[in-house]
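Pasting the sequence and the predicted model now:
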Amino acid sequence: MVRDPPRARGDVARFGASCMTDPIGAAVAVGAIIARDGRLLLGLRSPYRRRCPGRWDLPGGHVEDGETVVEAARRELMEEIGIIAERIGLLVTLNLLDVGGRPMLLSIMRVAEWRGSPTLRDHEHVALGWFTPDAAAELPDLAVDAYRPVFGRLRLNSF
């Protein structure tokens, strides 16, 4: 049986983090893996961003109060790169520390089907680039070091 993803607040204790902060105060965020022709899409963060300026990152962002991680990923993809995620699911959740040293749960989403053409739509990124998983894992200026083993294990032909 397939269940709907949990909603923020009341369901967090039963289903895990799905809101901006979970019960222990961890920030909750999403990053989305968009694949095309054996490559994944990364955005070069603006040098003016507080978090990871000038580094390559997955499109994504914080989960807003009341959202599931799927809803947050869909919203962030539309806001940041103008695509509509049609089939999306959770790949892995990483337990990290954010810029201020606060715990952060980062859910990496797998976007199996999407519509539109990725374009820069906001101030968060200054460039978009397509990388093989191995090339992405080797980037010296990757926003999150914990992406490296995730990218290293990706098999994009199964998307």
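Perfect, I can see it now. Numbering: from 1, shown residues only.

Please make it C-alpha for all contacts and neighbour counts, starting now.
OK.

The spatially most central residue of the chain: what's it in contact with?
For the chain, the residue nearest the mean C-alpha position is residue 31 (0.2 Å; Cα atoms, centre = their mean). By Cα atoms under 8 Å, 6 or more residues apart in numbering, the residues touching residue 31 are 58-61, 73, 106-109.

Please spell out the ChimeraX selection for the buried subset of the residues you listed.
Entered in ChimeraX, the line below selects the buried ones among the contacts of residue 31, by 16 or more other Cα atoms under 10 Å:
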select :58,59,60,61,73,106,107,108,109
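
let's bring in a second one:
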Amino acid sequence: MDEEIIGPGVRLPDMAPDEVWVVGAVVLDADGRAFVQFRGPGRRLFPSTWDVVGGHVEDGETVVRALRREIAEETGWALRRVVHDLGTSAWDAGDGIVRHSADFVVEVDGDLSRPVLEWDKHPRFAWVGVDDLPLLMENRAPDDTAVHDVVARALRRRPG
């Protein structure tokens, strides 16, 4: 079932059972802008910063199932297709836990003008293009460019 929605050339990571994995989904609109949401000030990790849709891969989940769940939970949209992989990375948020991230450009079904956010976790959202990328550095340290860089890669992968 997962294989049916994976675009040609998309590489999914091999996840070792002892690793902590996070998925990120970049949704592009018809104008080629990327959807981002602002993390609320009460969030444990990266409060008051911009982020893409995503979260932890739960025990027993595949990457695609985690993408499907996170997209539905955070936006109300439904994953239609995984279009491009944007690479993987490993990072520590300062809590001693090494997380492995896998980011993707995805297509979704649903009204892109009306995401159903988890308002307590993400009080606002934006659609950003190349000229808007500096917004993603709001409240981030100058060397914390991960979200900025993922969105920039997604915008370069835009069809057309």
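Great, that's in hand. Remember, it's a predicted structure, so these values are computed and weren't measured experimentally.

A strand includes the residue nearest to the centre of the first structure, no?
Yes: counting by DSSP: H, G, I helix; E, B strand; the rest coil, one finds residue 31 of the first structure located in a strand.

related to what we said a few turns ago, of the contacts of residue 31 of the first structure, which belong to strands?
Among the contacts of residue 31 of the first structure, the ones falling in strands (DSSP state E) are 60-61, 106-109.

Could you dump those residues into CSV and include distance to residue 87 of the first structure?
Below are those laid out as CSV (distance: Cα to Cα, whole Å):
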residue, distance to residue 87 of the first structure
60, 16
61, 19
106, 19
107, 16
108, 14
109, 10
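
The residues you listed: which two are farthest apart?
61 and 109 (11.6 Å; Cα to Cα).

shared neighbours of these two, anything?
Shared contacts of residue 61 of the first structure and residue 109, counting by Cα under 8 Å, 6+ apart, come down to 30-31, 73.

Residue 46 of the first structure and residue 120 of the first structure, how far apart?
Note on residue 46 of the first structure: its distance to residue 120 of the first structure, by Cα to Cα, to the nearest Å, is 11 Å.

Show me which of those two is the more surrounded one.
Ranked by neighbour count (other Cα atoms under 10 Å), residue 46 of the first structure and residue 120 place residue 46 first, with 19 against 16.

hmm, back to that, and of the ones in strands among the contacts of residue 31 of the first structure, the nearest to residue 147 of the first structure?
Closest to residue 147 of the first structure, out of all of these and judged by Cα to Cα, is residue 108, at 9.2 Å.

What's that closest one aligned with over in the second structure?
Aligned by TM-score structural alignment, residue 108 of the first structure pairs with residue 103 of the second structure.

Tell me which residues touch that match, please.
By Cα under 8 Å, 6+ apart, the neighbours of residue 103 of the second structure are 23-26, 85-88, 150.

Pick the one among the ones in strands among the contacts of residue 31 of the first structure closest to residue 145 of the first structure.
So of those, ranked by how close each gets to residue 145 of the first structure (Cα to Cα), first place is residue 106, at 12.5 Å.

Residue range in the second structure corresponding to whichever helix in the first structure runs longest, please.
Across the first structure, the longest stretch assigned as helix under DSSP state H is helix 69-81. Alignment of helix 69-81 of the first structure against the second structure: residues 63-75, by TM-score structural alignment.

contact partners of that stretch?
2, 12-13, 23-25, 53-58, 77-79, 115-118.

That stretch: average distance to aligned residues in the first structure?
In the superposition with the first structure, the average deviation recorded for stretch 63-75 of the second structure is 0.7 Å (mean Cα distance after the TM-score superposition for the first structure).
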